[in-house]
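**Q** I'll drop the sequence and a predicted model, then ask my questions.
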Amino acid sequence: MSTAELAPYFHPTQIVLVDDDIDFLGNLSLQLEADLPYLLFDSTTKALGYINDRQIDGRSRERFFRVCEGEGGQRVSLDTDAIAREMHYSNRFSQISVAMVDYAMPQMNGLDFCRRIQNPHIKKILFTGVASEKAAIDAFNDGVIDRYIRKSEHLVYDHLNSTIRELQQAHIRETFSHASDVFHVAAPSWLEDRHVIALMENLRRRYHIVEYYLVSDPAGFMLVDGEGNLYRLMLITPEERDAQIALMRRAGAPRDCLKALERGEVLIAPSVAQLVAAGESDILRHWSRYSRPSTALNSHRYAFWALFDQRDMPGAPSPPDATFSRYLDWLDTVGYSLM
């Protein structure tokens, strides 16, 4: 998978920051963006023990893929039901995705620390000074570390924040990349659509989205903000929009509802459309409550989108019990006790 691509899901993951200078760690904690979950360690021994004591989550390849039989034999597809269930995994934020360590440490240097991390999927950042830069370059070329950042560089903390976010995404994408190397994985092409990627970034900023999960029927994502509120992004083709209009017409939808749908002004929430398809047509008396504006998307296939706040929608999935906001509060209470 390329970096110009959405992973089928994303949620924040834990970052471990290691430096023997407690004052530097304190300043670093003030420079990190507020929604980055981190733990601070001033001891490489404690940090390495914490990382390696964490059980490596090896279930991803099994739980997110399913084998389908077709004319050309077996192929592997993404299991969107399993992906959506991930938001109810209570420990999802505690998964370690990135470790950042200073090179010059008293117990072991940063490169030795990185070599002793057992989980191969954890991304590693080395903080270097001038004297250790060549060692960092060699380690990067050898695959020991994923990035190195010079402490003396201009806007170093901006660079660090953006690098952490990039590696958090890469950590999750890697699960699907490895599977694609072994199998032909049938993944939605719009995960690579630049218009969809730009839309997701816009919605993330506007609604303070911290998690998303691929869904289907119709295509889109379940978006989750820091408080656990759900939003359903619906991406729909012209053909699928016509099918929704036909469904509403068969169900006896009010005339003003059909006109709004036919003019392309609104879309009906997926959960409500499913209830209508199951025979609960009375719900359409309140159709305006369950519709949202339809917006054109300049995509080669998915031509319209709408966003539905799931708190207002019957038949919507349950929100997660474990929220990112509560997880950040928990980190604030225990973070320094682990140092």
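**A** It's in. On a predicted model such as this, the values are computed, not experimentally measured, just so you know.

**Q** contacts, neighbours, all on C-alpha from now
**A** Fine.

**Q** Can you list the residue ranges for helices in this structure?
**A** 22-31, 44-53, 60-63, 80-85, 110-115, 133-141, 156-182, 194-207, 238-250, 255-262, 270-277, 324-334 (DSSP state H).

**Q** tell me how far the first one is from the chain's mean position?
**A** Same thing as helix 22-31. With C-alpha atoms, centre = their mean, to the nearest Å as the basis, helix 22-31 stands 27 Å off its chain's centre.

**Q** ok, second structure coming up, stack it against the first:
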Amino acid sequence: MSFPLFHRPGAIVFLDDEPSYLEMLAMVLPRQWNVRLYLRPQTCINDLQQEPPLWEADAWAQQQMIEQWRAGTPLIPQILRYWSTHGERFGLTRVCVFDYAMPSMDGLQALGELTDWQGGRVLLTGQADEHVAVSAFNRGLIDQFIAKQTPDISQHLITVVQRMLTQPQVRHSQIWRSALTQPQHALLQVPSVGRQLASLTSSHWVEHVVIGQPFGILGVDADGRVSWLQLESAAGLAELAELAESQGMKTSAADDIRAGRTLVDLELQQALGQSTPPRLVPAFSVGHEGTLLAALFPVELAASPPGLTGYSHWLKKRGPRSVQD
């Protein structure tokens, strides 16, 4: 799997006609998940059918950032404003998990109603229905099926859904790929680089965006704290050192940059329109090939819009999980 250029939390929808099963899920699913639980297929279908225009509007907002960047507006302040003003993005559903055996409408029929909805689809089946699920999977109607009699099904379900939540979304990848140069994109496609970046981003942030000018990853954690993982190719260290010297930094500092011992946040400050003293941070290698270096810089609160409160705050406002009729 390639490293996602754009990632954020999203909702997970469960549809089952057994209230006790949904109530069990409400208790055991990870607390950091935005979970919606439905008893009635039609209610669930109606809610999900409202989402495609919202997905389209969200993609348009992202595309507009790219267009404004091409016209000369730095991307980092735009992304910060997007995060602070588009809190509804967390409510868009990434994965739905439907039970197959329901009295009024089976799970495949319900999924068939979601013609324009593009999220991941999981079908829960009984032992007698497994052949139906295999056929649906082979025809591309579902992405995954899970037998309800699977040992420790709750943990298995969590593993499957978590894997689907981390998969890159095609539309987002296409939008943000256009912000990278071909050499930058090629560096991110190196398997060892992708694996290490995936580990770094998942441990630091709930949401991130990769950009190419400057080259790096802007991320925000669950509490709304923003930081910047600056990426620098080994071949670009000399140019960064020259930039540091042109801004009055000492020769010894520039030498450390050339040697790959440190990176400086001059390009981040320029993108944010800041004039504070540049910060030097120890660099580390990303991947096994030695072609990419990184350093992590906090983004000062003054640069973050006041509305950027974080995913945890948004999730808390939703209140406790409950089963919807």
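**A** On my side now, so go ahead. Please read these numbers as outputs of a predicted model, since none were measured by experiment.

**Q** What's the TM-score once they're superposed?
**A** Scored against TM-score structural alignment, normalised by the length of structure 2, the superposed chains reach a TM-score of 0.82; 309 aligned residues with a C-alpha RMSD of 3.3 Å.

**Q** nearest to Thr295 of structure 1, of the helices of structure 1?
**A** helix 194-207 (11.0 Å; C-alpha to C-alpha).

**Q** List the buried residues for that closest one?
**A** His195, Val196, Met200, Arg204 (16 or more other C-alpha atoms under 10 Å).

**Q** and if you look at stretch 166-184 of structure 1?
**A** Buried, per 16+ other C-alpha under 10 Å, within stretch 166-184 of structure 1: Leu167, Gln168, Gln169, Ala170, His171, Ile172, Arg173, Thr175, Phe176, Ser177, Ala179.

**Q** what's the answer for stretch 312-323 of structure 2, then?
**A** Ser312, Trp314, Leu315, Val323.

**Q** so who does whatever residue of structure 1 lines up with the second one touch?
**A** Mapped onto structure 1 by TM-score structural alignment, Trp314 of structure 2 lines up with Tyr327. With contact set as C-alpha atoms under 8 Å, 6 or more residues apart in numbering, Tyr327 of structure 1 has these partners: Phe93.

**Q** Let's see that with 10 Å instead.
**A** Each residue near Tyr327 of structure 1 by C-alpha atoms under 10 Å, 6 or more residues apart in numbering is listed here: Pro37, Ser90, Asn91, Phe93, Ser94, Gly226.

**Q** Of those residues, which is the most crowded?
**A** Using other C-alpha atoms under 10 Å as the neighbour test, the contacts of Tyr327 of structure 1 are led by Pro37, with 22 neighbours.

**Q** Structure 2: which residue goes with that residue?
**A** Checking TM-score structural alignment: Pro37 of structure 1 goes with Asn34.

**Q** Count the residues that sit near Cys20 of structure 1.
**A** Cys isn't right for residue 20 of structure 1; it's Asp. Neighbours of Asp20 of structure 1 under the rule other C-alpha under 10 Å: 17.

**Q** likewise Ala235 of structure 2?
**A** Neighbour count of Ala235 of structure 2, defined by other C-alpha under 10 Å: 11.

**Q** That one against Leu187, yeah?
**A** No: in this structure, Ala235 of structure 2 is not within contact of Leu187 by C-alpha atoms under 10 Å, at 11.7 Å.

**Q** can you list residues touching both of those two?
**A** Joint contacts of Ala235 of structure 2 and Leu187 (C-alpha under 10 Å, 6+ apart) are Thr291, Leu292.

**Q** Contact partners for the alignment partner in structure 1 of Ala147 of structure 2?
**A** Mapped onto structure 1 by TM-score structural alignment, Ala147 of structure 2 lines up with Arg150. By C-alpha under 10 Å, 6+ apart, the contact set of Arg150 of structure 1 is Asp102, Leu126, Phe127, Thr128, Gly129, Val130, Ser132, Glu133, Ala136, Val156, His159, Leu160.

**Q** Now list the buried members of the residues you listed.
**A** If we count by 16+ other C-alpha under 10 Å, the contacts of Arg150 of structure 1 have these buried: Asp102, Leu126, Phe127, Thr128, Gly129, Glu133, Ala136, Leu160.

**Q** Now do the contacts for the last one.
**A** This points to Leu160 of structure 1. If you count contacts by C-alpha under 10 Å, 6+ apart, then Leu160 of structure 1 has 28, 31-33, 100, 125, 127, 147-151, 166 around it.

**Q** Kindly report the same for the fourth one.
**A** Contacts for Thr128 of structure 1 (C-alpha under 10 Å, 6+ apart) come out as 101-104, 110, 134-136, 148-152.
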